[in-house]
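Enquirer: Provided below for reference: sequence and predicted model.
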Amino acid sequence: MPYEWSSPPPHKSPDWSLSLWPYRSLLRKDFVIFVGGTIVMFALPLLAVIGSAVLWGLLPFFGLALWGIWFALNVSYKRGEVLEVLTVKGDIANLMRQNADKSHQTWEANRYWITVHLYPTGGPVPNYITMRGGPREVEIGSFLDERERLELYDDLKRALKAT
């Protein structure tokens, strides 16, 4: 599950935190292995034309294909560097989101006034989760899949009700 509680809900302690991050199917070391394997697979057909002018005709296209694969995977990896941390201490709940561009967004509310809402349809994603506490409504866990958002919704309701 791409989220982790400081202690599982319902919380015995009034202070707890929840960290959420996008699921990564391709880790950094696997990224290197995949690109290396792709280079080897592209190089095998080139062995047949070593020493001929055809090699120089094919080489730019293989190079462009490798660059495209590397670039696309790297952009995808960078976009997934998002972290959300919900921290509850005392009477205050604080949600901090670190975006892929390293910018931060924060939201703070009285923990006893927070309500968690689930929008099965009509949101930017199915089973869209928001929290309201004060004048603003903020999303949480929009990068999770549908099933994970349903589980998160239940866990958040239970955690905020218990405290």
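Expert: Happy to help now that I have it. All of these numbers come straight from a predicted model, not from anything done at the bench.

Enquirer: from here on, contacts and neighbour counts on C-alpha atoms
Expert: Fine.

Enquirer: mind listing what's buried along the helix ranked longest in the chain?
Expert: When the chain is parsed with DSSP state H, its longest helix is helix 53-79. For helix 53-79, a neighbour-count test (16 or more other CA atoms under 10 Å) marks Leu66, Trp70, Tyr77 as buried.

Enquirer: what's that helix packed up against?
Expert: With contacts taken as 3 or more CA pairs under 8 Å, 6 or more residues apart in numbering; DSSP states H and E, helix 53-79 sits against helix 28-47.

Enquirer: buried set for the helix it packs on?
Expert: Phe31, Val35, Phe42, Leu46.

Enquirer: which one of the residues you listed is nearest His117?
Expert: Lowest distance from His117 to these (CA to CA) belongs to Phe31, with 36.8 Å.

Enquirer: want to compare, so here's the second one:
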Amino acid sequence: MRPISNIVDITNYVMLEYGQPLHAFDYDKIRGKKIIVRRAAEGEAVVTLDGIERVLSADMLVIADKEGSVAIAGVMGGVNSEVSQGTTSILLEAASFNPVSIHYTGRRLQLPSEACMRFERGIRPELTLLALKRATQLIVQLAGGEAAKGVVDVYPGKRDQEPILLSTGEVKTLLGVEVSLD
């Protein structure tokens, strides 16, 4: 990963810290001030952040505004919503996409990315909100940003977290310290 800008660097840092990819959009470039996740139209094209026009198939997911795609979901953002030195407002996106779908899209487009690598291995959906809050905190603290009120959380398949059960012996093996049950 190379340094890009303070906002993008913060999203990359949080991805390394939490394992949760994030994407920052230049909010002023989002037409209609709203994004959605949808299937691409067959033959729909998006110019990705690497400057290459990608032609999509109908089984790929995109992040779109009211006029068209602004990112290939879980893979790479588009230049039409890219954060730049002139950006004054951002929209942060944290998501959990189907690993098989993202793997397929990344391979078909021959577009490996840090985000794609993580999504295709599976992301715990519970991390999205934590990573989003952490990135917001860092942007406010380090980049002089001001957080807007509210978070849109669309999470149709919430599951109860399953406990991780370990014996004291397993803890000692993993951590190298003895713990008691007291």
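Expert: That came through, no problem. Computed from a prediction, not measured in an experiment: that's the story for all the values here.

Enquirer: got a TM-score for the pair?
Expert: Here the TM-score for the pair of chains, by TM-score structural alignment, normalised by the length of the first structure, is 0.23; 67 aligned residues with a CA RMSD of 5.7 Å.

Enquirer: need the buried residues of helix 53-79 of the first structure in TSV with distance to Gly57 of the first structure, can you?
Expert: Shown next, in TSV, are those (distance: CA to CA, whole Å):
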residue	distance to Gly57 of the first structure
Leu66	16
Trp70	21
Tyr77	32
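
Enquirer: can you point out the buried residues in the helix or strand containing Gln137 of the second structure?
Expert: Using DSSP states H and E, Gln137 of the second structure falls within helix 127-143. Residues of helix 127-143 of the second structure classed as buried: Leu127, Thr128, Leu129, Ala131, Leu132, Lys133, Arg134, Ala135, Thr136, Gln137, Leu138, Ile139 (neighbour count, 16+ other CA under 10 Å).

Enquirer: one step back: next SSE downstream of the longest helix of the first structure?
Expert: Next along the chain after helix 53-79 of the first structure, taking DSSP H and E as the criterion, comes strand 83-89.

Enquirer: packing partners for that following strand?
Expert: Packing partners of strand 83-89 of the first structure (3+ CA pairs under 8 Å, 6+ apart): strand 16-20, strand 92-98.

Enquirer: mind putting these into JSON lines with distance to Tyr128 of the first structure and mean neighbour count?
Expert: Below are those laid out as JSON lines (distance: least, CA to CA, whole Å; neighbours: other CA atoms under 10 Å):
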{"stretch": "strand 16-20", "distance to Tyr128 of the first structure": "15", "mean neighbour count": "19"}
{"stretch": "strand 92-98", "distance to Tyr128 of the first structure": "16", "mean neighbour count": "18"}
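
Enquirer: please name whichever of those strands is nearest to Glu139 of the first structure.
Expert: Among these, strand 92-98 comes nearest to Glu139 of the first structure, with 9.8 Å by CA to CA.

Enquirer: what's downstream of that closest one, the next helix or strand?
Expert: For strand 92-98 of the first structure, the succeeding helix or strand toward the C-terminus, using DSSP H and E, is strand 104-110.
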